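K.L.:
here's my sequence, what's the structure:
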Amino acid sequence: MHELAVTESILEIALRHAHQQKARRILDLFLVIGEWSSIIDDSVQFYWDMISEQTIAQGARLHFRRVPTELQCRQCNYTYHPDSRHLLCPQCHSKHITVLHGEEFYLEAIEIEPEQEAMHNSS
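P.N.:
Reported below is the predicted structural model:
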């Protein structure tokens, strides 16, 4: 259920950005989610649809890009993508690893519809 709090943060960031850019509407949001993060796309979408109602973000499309997990051995510096059962370094079998990618979650980009320029009437 932590997706609700995460989704509220995304909405807050998107609305702040849209306001700064004087947007009429928010059209698309591009999210990056690490394979090892505990974020569930469908839950984020569900909460987004619920909390964005009656805002300029209502109807905005969420695009999810999953980032595969990448580890680096601190013993031999080998970089690898682990399978779910073997986290040890496949090169030297060390258990001393650093997660390079796979735990991230962030808003990469927002697409907005700008306000229409005020039409100037000439007399």
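
K.L.:
C-alpha from now on. contacts and neighbour counts both.
P.N.:
Fine.

K.L.:
I'd guessed residue 66 sits against residue 32; true?
P.N.:
Yes. Contact criterion Cα atoms under 8 Å: residue 66 and residue 32 qualify, at 6.0 Å.

K.L.:
quick check, residue 17 in a strand?
P.N.:
No. The assignment for residue 17 is helix, going by DSSP: H, G, I helix; E, B strand; the rest coil, so no strand is present there.

K.L.:
quick one more, to check against the first:
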Amino acid sequence: MHELSITQSILDISLQAAQQQHARRIKIIRLQLGQFCGVVPECVQMYLDVLAKGTIAEGAKIEVIEVPLRVRCLDCGRESDIDRRHIECPFCKSIRLKRLSGREFLVDSLEVDT
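P.N.:
Just a heads-up that it's a prediction; the model follows:
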């Protein structure tokens, strides 16, 4: 359910940026989402469809740029991308990891009509 308030923020940011560029319509909102940010893109799209009615973002589509979960192993010092099924260093199998990326959540860019 937290996607509702998140989507409202995305819409507010997008409308403000589009207004600064004198856009007539927002067609695409591109988001950078880390694999572990906890946001479900399909829910964001569903809420955007409702929240954007009557605005220049009505009908806008969400596109996601996925940011991988990148870690540094605290035992062997190597960096790698991992996923939810293999939360360990692929080199030494340690689970002592420092997260370098994967929790990002930001509006990356907009595609608009001017």
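
K.L.:
which residue, other than its chain neighbours, is closest to residue 51 of structure 1?
P.N.:
residue 8 (7.4 Å; Cα to Cα, 6 or more residues apart in numbering).

K.L.:
how many neighbours does the one you found have?
P.N.:
Residue 8 of structure 1 sits with 16 neighbouring residues when counted by other Cα atoms under 10 Å.

K.L.:
just so I have it, where are all the helices in structure 2?
P.N.:
Remark: helices assigned in structure 2 by DSSP state H are 2-20, 41-51.

K.L.:
look up how far residue 64 of structure 2 lies from residue 32 of structure 2.
P.N.:
To residue 64 of structure 2, residue 32 of structure 2 is 6 Å away according to Cα to Cα, to the nearest Å.

K.L.:
neighbour count: these two, which is higher?
P.N.:
residue 32 (19 against 15).

K.L.:
verify the stated contact: that one with residue 103.
P.N.:
No. Contact between residue 32 of structure 2 and residue 103 fails when scored by Cα under 8 Å: they sit 9.6 Å apart.

K.L.:
quick check, the residue nearest to residue 51 of structure 1 in contact with residue 50.
P.N.:
No. Between residue 8 of structure 1 and residue 50 no contact is recorded; they are 10.3 Å apart, counting by Cα under 8 Å.

K.L.:
quick check: neighbours shared by residue 32 and residue 103 of structure 2?
P.N.:
Common neighbours of residue 32 of structure 2 and residue 103, using Cα atoms under 8 Å, 6 or more residues apart in numbering, are residue 67.

K.L.:
residue contacts, residue 56 of structure 2?
P.N.:
Neighbours of residue 56 of structure 2 in contact, by Cα under 8 Å, 6+ apart: 15, 24, 25, 26.

K.L.:
scratch that, residue 58 of structure 2 is what I was asking about
P.N.:
Contacts of residue 58 of structure 2 by Cα under 8 Å, 6+ apart are 26, 49, 52.

K.L.:
one more pass at 7 Å, please.
P.N.:
Contacts for residue 58 of structure 2 (Cα atoms under 7 Å, 6 or more residues apart in numbering) come out as 49, 52.

K.L.:
alright, calling it a day.
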